[in-house]
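no FASTA, just this:
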């Protein structure tokens, strides 16, 4: 069944208390400045109903903005400006004619509010929210935000705060921090900031990627981990995606040394002496580049592919010392690159607006910045994924989608 989503006109949600409207600006950190103003969307799907979800969550959002004032601000150069009570978060209430378990990939774009352009402008809101009620009583909370505002962990913290207020708590349990000084004296050196922005600074393209909702089976993950001592779930999943995608999307030609690199994100809040304060919700991740040829990834031993990822993880401290400048990025065709990020453990699946945690957390994007996959949290039912690890993929062009899925099935 294909449902229809009926949306109300957006309303601007502002902080609910006057003391939240103090004129201020927030300095962007070096980690923020390494991120281009691209949009990112997260959809939290709840199968347990709550009373009047649209009004309840809208009111809780207004309360949360009192403590999270920069979320309602706007970009102003290297700062977030919070200087007028006219700014806020656009909020859309919606209803769907189908049940939550009937949602298809084709319906996902209708469940979130999109930005007008391929990149977020300085004049545009830093966050937009949509709450959609379904015929079964379930609902979806979708947030689309400018990546400069927060990473996945920061947005997870914010949505948990909105959930606490929706459940009747007087204040969020975690005191939010957004000042760049919350990172202490440690930050990214200028050379690394430039490399980070280069890695994510490609112009997004709509329609060039096939959005796929896939599962990497536990049986396959187990076989990879059995061959690789101390292999993590992320390393196994990333290695599988990297191999399958490389085989499907990059032709085997006489040019055997053509590059097919992997780029993955690493949360560094508590790593390498960065020392981010508790409650910090700005960007606090780095991108690690894993150079490799097509032959190494597509034809080499899977243990060697995992080894490339593991050694790259061990070198992440070098990014904080300026060791990221010398890379082959400029010479590598965009479509040869695969980006992988993990949303497991960042807190998006811990938001609770009154009926429990989400049945599922989903990522959806129509604009391909780089070919990318998001490793999603497990279903929040008190148990881990039954079949495998869920991955949302925008990493291949439509003409390569069948080959990618076939490679995954054959591993």
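Now that the structure is in, tell me what you want to look at. On a predicted model such as this, the values are computed, not experimentally measured, just so you know.

from here on, contacts and neighbour counts on C-alpha atoms
Fine.

quick check, residue 58 in a strand?
No - going by DSSP: H, G, I helix; E, B strand; the rest coil, the assignment for residue 58 is helix, not a strand.

who are the contact partners of it?
If you count contacts by CA atoms under 8 Å, 6 or more residues apart in numbering, residue 58 has them with 13, 91.

switch the cut-off to 10 Å
11-14, 64, 89, 91-93, 129-131, 162, 166 (CA atoms under 10 Å, 6 or more residues apart in numbering).

same check on residue 208?
Residue 208 touches 366-369, 371, 394-399, counting by CA under 10 Å, 6+ apart.

list buried residues within the contacts of residue 58.
12-14, 64, 89, 91-93, 129-131, 162, 166 (16 or more other CA atoms under 10 Å).

if we can go back for a sec, filter the contacts of residue 208 down to the buried ones, PyMOL style.
Of these, the buried ones go into a single PyMOL selection, burial set by 16+ other CA under 10 Å:
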select buried, resi 366+367+368+369+371+394+395+396+397
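
the contacts of residue 208: which two are farthest apart?
369 and 399 (18.0 Å; CA to CA).

dropping in the other structure now:
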């Protein structure tokens, strides 16, 4: 976020309140699916949306509009107003108590333009724009959503949200946020009716793990290869048409029809591994989050977690010494592994193995949210200037994950921005490696003014 590391402003917050459904809603217990309640999703994930002023909305208060829209949307999405409980076998259930979601009204003495032109995570001011209400951040017996709406002095506002990830993935969350926006704009019912049906992603009886799931391997961190918390460098990298075209020239002709996601994932995994300098014999892996809604034939409106973590793995030495095509073929095969049967096998593994966490040792995890639709959410003031993840990584483990986020750079080019977190020395090696790949093949010839490093915080 350009210049925001030195941006100073004051946020005045009202006392947190609980927003409850606008009408009576059903009570009782609703089970999460066996995909929802795995250990790797038992955390809170923050999202942030920046909105500019709209002259046609003069006199309307975004806080009031969103609070009212939220209460109306919770009538349809009433499980969000409940609390999670844990049953036998670590099974998670929503107790539909209608207690409500946590809501904070706030004002900041800052204009939207003061945040700069390049809004992207990580946002250094996040703790001011999404206040961590004491006692609210647990997985069990806590609000499932925390929302803060902060008015800006220019007439714009910031909508920040924290979600208990066991309840929804990015697609499900955007569906809910869009419903809040529709209700805030006066709709009587959401355009997409929510569907619970979490049993569609439950384990079979008896469980039958029919696929190989290296993403849940229990790997001992014998050499201290988990990334340290101290001396972490955060940078964001922009990949527009020019950069993607340059990278595509590094792969053999028969692989050049690959998707941009596959190409970027292979490239970043390889550059990151080179930068971290692991033992050549050590196994390294990349986990690709793959939306499985279509593969599982889930109904429209389903808002639970419906993705897998397929993994590509190889020896570090092989990944670093082979050309980019080697990594690319591994990534493409991992993605292709995800089928309806694969998802059933994951659910069966969760029940059989005690709902394990995905492997984090010598692992890189990538999630593409470019098509999730965060930027399309409209509360009445138009589309978001920025909408999407509020942090560059996933969960509490630094450096393990990156999001691919839609972004327009200072030249007006549309592309993808990727926040990366690495130890300081490794980050310098990563930049050199990545820049070298782009400089070697960029067309027209590289002139030393590449802007693919869009921020360093």
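Received, thanks. On a predicted model such as this, the values are computed, not experimentally measured, just so you know.

closest one to residue 259 of structure 1 out of the contacts of residue 58 of structure 1, please.
Among these, residue 129 lies closest to residue 259 of structure 1 (CA to CA), at 38.9 Å.

residue in structure 2 matching that closest one?
In structure 2, the residue matched to residue 129 of structure 1 (TM-score structural alignment) is residue 147.

how far away is the counterpart of residue 258 of structure 2 in structure 1 from residue 238 of structure 1?
Residue 258 of structure 2 maps onto residue 231 in structure 1, with residues paired by TM-score structural alignment. Counting by CA to CA, to the nearest Å, the separation of residue 231 of structure 1 from residue 238 of structure 1 is 11 Å.

same check, this time on residue 347 of structure 1
Taking CA to CA, one finds residue 347 of structure 1 at 20 Å from residue 238 of structure 1.

who touches the residue nearest in space to the middle of structure 1 in this structure?
Nearest to the mean C-alpha position of structure 1, by CA atoms, centre = their mean, lies residue 152 at 5.2 Å. Going by CA under 10 Å, 6+ apart, residue 152 of structure 1 touches 40-42, 158, 267, 281-285, 341-348.

for residue 306 of structure 1, same thing?
Contacts of residue 306 of structure 1 (CA under 10 Å, 6+ apart): 224-225, 227-228, 231-232, 234-240, 242, 297, 312.

what about 6 Å?
Contacts of residue 306 of structure 1 were listed using CA atoms under 6 Å, 6 or more residues apart in numbering, and they are residue 239.

show me what it lines up with in structure 2.
Residue 306 of structure 1 maps onto residue 328 in structure 2, by TM-score structural alignment.

how about the secondary structure of its match?
helix.

repeat for the one 4 residues further on
For residue 332 of structure 2, the reduced secondary structure class is helix; criterion used: three-state DSSP.

ok, it - how many residues close by?
20 (other CA atoms under 10 Å).

which non-adjacent residue is nearest it?
Nearest residue to residue 332 of structure 2, sequence neighbours excluded (CA to CA, 6 or more residues apart in numbering): residue 262, at 6.4 Å.

does that neighbour lie in a helix or a strand, and which?
Assigned by DSSP states H and E, residue 262 of structure 2 belongs to helix 260-276.

distance from that helix to structure 1 after superposition?
For helix 260-276 of structure 2, the mean deviation from structure 1 after alignment is 1.6 Å (mean CA distance after the TM-score superposition for structure 1).
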